[in-house]
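In: predicted coordinates and the sequence they were generated for:
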Amino acid sequence: MTSLDQPVDVLLSDGSTVQLRPIDPADAPGIVAMHSRFSERTRYLRYFSPYPRIPERDLIRFVTVDHHDREAFVVLAADQIVAVGRYERLGPQAPEAEVAFVVEDAYQGRGIGSVLMEHLADAARRNDIMSFVAEVLPANGTMLRVFADFGYQVQREYADGVVHLSFPIAPTEASLEVQRGREHRTEARSIARLLAPRGIVVYGASATGQGVGAAVLGHLRDGGFTGAVVPVHPSASTVAGLPAYPSAVAAGAPVDLAVVAVPPEAATAVVADAAAAGVHGLVVISAGFAEAGGEGAATQRA
């Protein structure tokens, strides 16, 4: 793993994608908003108290790090912060750091804790930190499993109602095997609905039957696909003999894959419609994206 100074897309255990990047002071409102969505249980398990709101002093400290002795990463879904993880060195030049992370309730159980752990450990090693310590309430079984299942040699001590964990973060064959296994499983799940979709929505198929979009639609209709094939057209009620709809949302059919054959300038609106309909993957058949230069690359990223 290389140094993380730019946002990266990461796959979760259910095959969905989130973005991970270093925290920034401008994230303060997003951290407050995430905190407001926590259940009382999540707040208690993370902070060992109800902690109904983040005091201004704590907030400033949360979002301000030096990326050396103190590091923090945020995880975003649809531009909304849904998790944060951090480490803090235990004294000047100390080889140990305390690690902690918290995940919004709706995103728990998807492997975000493992992703944060992986990136935090990598960042810590690059800053000469050799081991992590953590304090976890005994009731927080999920967090205890994250640490136990990562492949590190974790030492546990129970005192004052808290489980104290310590473990070296140098990669081991066990930790590397855990990481490879996680990557294989998430990659498989991420493409499952691409290779075996319940339904396919096609954007850009003309009602005249001309063009790439119409050709693709015809192949899907006649090629033996047993799921729903949904053409989206701004005005036609039928395309290639199939009922057409002004949007994928309007069709109401379960669609996992979108085939996009529209010009780049129309692609952003199309992708937004596909996302609103629950589409998981895109196949874009159009020129003018990254291969066309900087503007096309920006459109592709958007």
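Out: That came through fine.
In: okay, CA-based contacts and neighbour counts for the rest of this
Out: OK.
In: tell me where this structure has strands.
Out: Ranges of strands within the chain are 8-11, 17-22, 70-77, 80-89, 96-103, 131-136, 155-159, 162-168, 199-203, 228-232, 238-239, 242-243, 257-260, 281-284, based on DSSP state E.
In: what about the fourth one, distance to the chain center?
Out: When you say that, I think you mean strand 80-89. 14 Å (C-alpha atoms, centre = their mean, to the nearest Å).
In: now do it and strand 96-103, the angle between them.
Out: Orientation check (axes from the mean of the first three to the mean of the last three C-alpha atoms, to 10 degrees): strand 80-89 against strand 96-103 gives 170 degrees.
In: quick one, which of the strands of the chain is nearest to Gly111?
Out: Evaluated over the strands of the chain, closeness to Gly111 peaks at strand 8-11, with 8.8 Å, by C-alpha to C-alpha.
In: figure out how far that closest one is from the centre of its chain.
Out: Remark: strand 8-11 is offset 6 Å from the chain centroid, using C-alpha atoms, centre = their mean.
In: same check, this time on stretch 174-192
Out: 14 Å.
In: which parts of that stretch are buried?
Out: Buried residues in stretch 174-192, counting neighbours by 16 or more other C-alpha atoms under 10 Å, are found at 175, 178-179, 182, 186-187, 189-190.
In: another structure for you, compare them:
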Amino acid sequence: MRLLFNMQKTLRKLWIGDLGALRAHLKRLDPEARRLRFGGVTTDHFIDAYVDTAFRLDATIFAVFIDGEIRGSAELRSIFGGASPDAEAAFAVEKDWQDQGLGSELMDRILTSAQNRGIARLHMICLSENARMRHIAGKFGARLTFAEGEVTGEMTPAQPTPLSLLDELVHDAQGFVTAVFDWRR
């Protein structure tokens, strides 16, 4: 495990210019982290196809950058497409960066995003042995249901407020400016 001391950490929304960084992050996941994130064995080819469709499927993706590299990511994606009141949250944190609160920081950003989009039910679906995901879900008040090797956590985000909308707007604006500088490097 690496420690975050003396490292530059940024949490921001991803934009289309970040696809390469997201692809590299997901490919750095060890086989167990890939299995837990995607629910089965995945190949680099699968990750390439997944990332290629990430922004076309109306996903909102956040990432934690440490010293310019994505080390943790989270997605908010409508389950049924369109203006569905149901969405799913999914997370991936590279092994060396786990147990440092990155998943919780990402979950907080996902909850604000779900709140501001009027999501009525936020689902977190994982394999039953994914203790970290179950911990994050429980920490944020999700109701956990166990069935056939999977766990579903369900949460009801609050209604949007002027403060939650402003919070997201400010984070998005700061994140976009940061992204532009990152892309120029």
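Out: Ah, there it is. Everything quoted here is computed from the prediction, not taken from an experiment.
In: tell me how the two chains score on TM-score.
Out: Once superposed, the chains reach a TM-score of 0.74 (TM-score structural alignment, normalised by the length of structure 2), with 156 aligned residues with a C-alpha RMSD of 2.5 Å.
In: just the buried residues of stretch 174-192 of structure 1: which are in helices?
Out: Among the buried residues of stretch 174-192 of structure 1, the members found in helices (DSSP state H) are 175, 178-179, 182, 186-187, 189-190.
In: which helix runs longest in structure 2?
Out: Taking DSSP H as the criterion, structure 2 has its longest helix at helix 162-184.
In: what is it packed up against?
Out: Applying 3 or more C-alpha pairs under 8 Å, 6 or more residues apart in numbering; DSSP states H and E, one finds that helix 162-184 of structure 2 makes contact with strand 9-13, helix 102-116.
In: tell me which of these sits most buried.
Out: helix 102-116 (a mean of 21; mean count of other C-alpha atoms under 10 Å).
In: okay, it sits on what stretch of structure 1?
Out: Helix 102-116 of structure 2 corresponds to residues 112-126 in structure 1, going by TM-score structural alignment.
In: distance of the residue nearest the centre of structure 2 from Phe146 of structure 2?
Out: Note on structure 2: the residue nearest the mean C-alpha position is Ala74, at 0.5 Å, using C-alpha atoms, centre = their mean. Counting by C-alpha to C-alpha, to the nearest Å, the gap from Ala74 of structure 2 to Phe146 of structure 2 is 22 Å.
In: tally of neighbours for the aligned partner of Leu14 of structure 2 in structure 1?
Out: In structure 1, the residue matched to Leu14 of structure 2 (TM-score structural alignment) is Ile23. When neighbours are defined as other C-alpha atoms under 10 Å, Ile23 of structure 1 has 22 of them.
In: same question, Asp96 of structure 2
Out: Neighbour count of Asp96 of structure 2, defined by other C-alpha under 10 Å: 12.
In: over to the one 3 residues further on?
Out: Applying the criterion other C-alpha under 10 Å, we find 14 residues in the vicinity of Asp99 of structure 2.
In: leaving aside the residues adjacent along the chain, what's closest to the alignment partner in structure 2 of Gly85 of structure 1?
Out: Aligned against structure 2 by TM-score structural alignment, Gly85 of structure 1 finds its counterpart in Ala74. Nearest non-adjacent residue to Ala74 of structure 2, counting by C-alpha to C-alpha, 6 or more residues apart in numbering: Phe91, 4.3 Å away.
In: neighbours of the one you found, how many?
Out: Neighbours of Phe91 of structure 2 (other C-alpha under 10 Å): 22.
In: do you know how far it is from Ala120 of structure 2?
Out: Separation of Phe91 of structure 2 from Ala120 of structure 2 (C-alpha to C-alpha): 20 Å.
In: contact partners for Ala120 of structure 2?
Out: Residues near Ala120 of structure 2 by C-alpha atoms under 8 Å, 6 or more residues apart in numbering: 85-86, 156-157.
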